[in-house]
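K.L.:
Following is a predicted model, sequence given first.
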Amino acid sequence: MIRRYLKERRSWLLLLLVLEMLLLFVAYVDPSIALLPALYLAGLNAILCAAFLCWRYFRETRFYRNLEAGEHLYDPQALPEAASPFQAIVREAVLDQTEGSRRESASNAHVLEQEKNDLLSWIHEVKTPLSAMHLMLGRVTDEPLKNQLQQEWLRIHLLLDQELHRKRLPFLKNDLYIESVQLGPVLNKEIRDLRSWCIPKGIGFELNLKAEETLTDAKWLGFILRQLLSNAVKYSGPGTDISITSEEQDAHVLLTVRDRGRGIEPKDLPRIFDKGFTSTRNRQDGGSATGMGLYLAQQAAQSLLIVIKAESVPGEGSAFTLVFPRENDLVRLAGM
């Protein structure tokens, strides 16, 4: 700030220097003027100018330092009063611009909130005929056709579910209900919902839950598992099994979902939780992949203090491990 202030006042400083040099030059060339008193006067002027410069620096830059800090963006009253007419012009312009930005931001937030509510309402409306369609599928007698329709129905259902939870994610902390959750019932529900995909492919599930419960939010845990299990079913080969195990290590509950599918390329592994990322392997599958499932699962897990670890061997399968937080950490999150 000092350097910029001196740069701003360099023309005035140059003028003062020229006047000082002019005084000394006149004293030097005019024998009637004593040089020593002239030097004394020039030094005194220099001291007074330096003191005046310091005083003006702290008085003038206080306004601009506050402006640079941006505190007025959160509290317009934090902007100090102007110390000069030009600062008053700047202050008025900044306050007007800030107020305009606030109004525009509030208007945009209202529009986004309205769009979110409209979309959530639309999703709920779509779920009604979708549920009716699911009941009607039970009347289809052609088994191959029935299985295909059920698979397509499940894809639509999962995509709507993803969008519904994506809109709720920013407000997840307002929706948390931490309790002791039995892992078995949550897993069984998600597996049952995927049976229309699993049966035609001959995919089975192996459950070995040494740790049977953990503290978390059951609804959001179900959403996270839904993304992991649907991916496991999607990329598993026909006739393979998906194993789900849980155990306790160092006061952490670990839940692992392991498939025996095509696996993930090592170059893709660091990016699988990125928004919109789809595998670079078999790009022809990209049309059916949104790249949102693992991203949303990761976002929900972070809010629950759950760490998702992924490991994979191409051609042998992948494993995703949920590391649940210790009880004390979760209690602090829930404010219990």
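P.N.:
Yep, that arrived. Predicted model, so just to flag it, every value in this text is computed and none were measured.

K.L.:
contacts and neighbour counts: CA atoms only from here.
P.N.:
Will do.

K.L.:
any idea whether Ile244 is helix, strand or coil?
P.N.:
strand (DSSP: H, G, I helix; E, B strand; the rest coil).

K.L.:
Run a quick neighbour tally on it.
P.N.:
Applying other C-alpha atoms under 10 Å, we find 20 residues neighbouring Ile244.

K.L.:
Surely it touches Thr256?
P.N.:
Yes: using C-alpha atoms under 8 Å, Ile244 makes contact with Thr256 at a distance of 5.6 Å.

K.L.:
give me every residue that touches Asp268.
P.N.:
Residues near Asp268 by C-alpha atoms under 8 Å, 6 or more residues apart in numbering: 279-280.

K.L.:
Quick check: the gap between it and Val313.
P.N.:
Per C-alpha to C-alpha, to the nearest Å, Asp268 is found 12 Å from Val313.

K.L.:
Pasting the second one now:
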Amino acid sequence: MGLMRFIKEKNINIIFSIALLLVINIYLISINSFNGRTSDLIYLDFIIITIYLIWIYIAYFNWKKKYYDLYKSILNENDISLEDVKENSLEEEIIFKLIDNKDKKYDFKTKEYEEKLRDMEEYISKWVHEIKLPITALNIISEDIEDYDAASSIKNETEKINFLVNSVIYGSRATVASEDIFIKEENLGDIVKKSIRNNSFFLIKNKVEIVTSNLNYNIHSDGKWIIYVIDQLINNAIKYSKENGKIEFYAEDNREYIKLCIKDNGIGIEKEDIERIFNKGFTGSNGRNKVYKSTGMGLYFTKKVLNKLEHEISVESIKGEYTLFNIYFYKISDYLKVTKM
């Protein structure tokens, strides 16, 4: 707020002061206080107006000193503490109490919302554990079925259900994942192997070749969440694979981070879709194709989880040739810098 805006805010005060000065002038002229010497009256008015303008400027300066930083914080959408608001006037005290009351209501609603999320996550977690029992039973039963095609079909569907169930549990936890994150040193090669093992049935069924190289690096992250992320990327690679599909896993050592590269030779992503593939519910031209069914949630949760872990992800693709996902794991000193931001 500049000086002119401040003056406009004080317009009632200024109008009243001008009116009062006119009344005083009329009164002094009516009683002939200056014996007809108009110049003396003008001089008096000049002194009064000068003093008033000085008072306006001092008031503006004090206001600016008191509130300008607060005003800038509001414009820049920075966090503001109620301690920054001083209660020097009745109006300020009322505003302070209104804000304080709103903050308390907001905190209460936030805690209530978080409690509901935790309850939902707990319910889903219990539901997942319950539903895994019949899935396991179906897998065991399918092994005793003599008809190979029927057994394979049942195994295929139960593996799909198992993947979807795991996606549900991790997707629900991703909303409150900060309580379920344990950062420690993990071996990147071991994490990739576990994820490949998780998806071995679909990799074999779809005849997708796996190539791994240069993965013997230690990273700082939560292994179970990184496995979930890689599971999602492998599932996508299988879903959009071509004949003689191949997925490559390799890592590159940078001064600041270890980069995990996951590259497939599938159908690729349209150039205009690349910037939006991590958006919630975005399926793109591939997902809208009836051949490939997509909810648009897998990559959304992948990005969400990596954000919570303070890792970055990027994607490169050429339609019809390949898709490459890069996950960046900061080394310990840089990871601590990032997590403090």
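P.N.:
Done, it's in. Please read these numbers as outputs of a predicted model, since none were measured by experiment.

K.L.:
just the helices in the stretch 201-336 of structure 1 please.
P.N.:
All helices of the stretch 201-336 of structure 1, identified by DSSP state H, counting those that start in this stretch, fall at 218-235, 293-303, 327-334.

K.L.:
same for the first one, what does it pack against?
P.N.:
Spelled out, it's helix 218-235 of structure 1. helix 183-193, strand 252-258, helix 293-303 (3 or more C-alpha pairs under 8 Å, 6 or more residues apart in numbering; DSSP states H and E).

K.L.:
buried set for whatever helix or strand Leu13 of structure 1 lives in?
P.N.:
Per DSSP states H and E, Leu13 of structure 1 falls inside helix 10-29. Neighbour-count burial for helix 10-29 of structure 1 flags 13, 20, 23-24, 27 (criterion: 16 or more other C-alpha atoms under 10 Å).

K.L.:
now do stretch 328-336 of structure 1
P.N.:
By neighbour count on 16+ other C-alpha under 10 Å, the buried set for stretch 328-336 of structure 1 is Leu330.

K.L.:
residue boundaries of the helices in the stretch 51-200 of structure 1?
P.N.:
Using DSSP H, counting those that start in this stretch, helices in the stretch 51-200 of structure 1 cover 85-137, 143-168, 183-193, 195-201.

K.L.:
residues near the equivalent of Leu194 of structure 1 over in structure 2, how many?
P.N.:
Alignment note (TM-score structural alignment): Leu194 of structure 1 maps to Asn199 of structure 2. Asn199 of structure 2: 19 surrounding residues under other C-alpha under 10 Å.

K.L.:
before we move on, back to that, comparing the helices and strands packed on helix 218-235 of structure 1, which stretch has the densest surroundings?
P.N.:
strand 252-258 (a mean of 22; mean count of other C-alpha atoms under 10 Å).

K.L.:
compared with structure 2, how much does it deviate?
P.N.:
On superposition with structure 2, the mean distance recorded for strand 252-258 of structure 1 (mean C-alpha distance after the TM-score superposition for structure 1) is 3.3 Å.

K.L.:
List of residues touching that strand?
P.N.:
Contacts of strand 252-258 of structure 1 (C-alpha under 8 Å, 6+ apart): 211, 214, 228-229, 232, 242-248, 317-326.

K.L.:
Next, count neighbours for Leu228 of structure 1.
P.N.:
The number of residues packed near Leu228 of structure 1 is 22, by other C-alpha under 10 Å.

K.L.:
Surely it and Leu294 touch.
P.N.:
Yes: between Leu228 of structure 1 and Leu294 there is a contact under C-alpha under 8 Å: 7.3 Å.

K.L.:
ok so, going back, what's the nearest residue to the match of Leu194 of structure 1 if we skip its chain neighbours?
P.N.:
Closest residue to Asn199 of structure 2 apart from its sequence neighbours, by C-alpha to C-alpha, 6 or more residues apart in numbering: Asp231 at 7.1 Å.

K.L.:
That neighbour contacts Ser200, correct?
P.N.:
No: if you go by C-alpha under 8 Å, Asp231 of structure 2 and Ser200 don't touch, sitting 10.6 Å apart.

K.L.:
Compare neighbour counts for the two and give me the winner.
P.N.:
More crowded of Asp231 of structure 2 and Ser200, by other C-alpha under 10 Å: Asp231, with 24 against 14.
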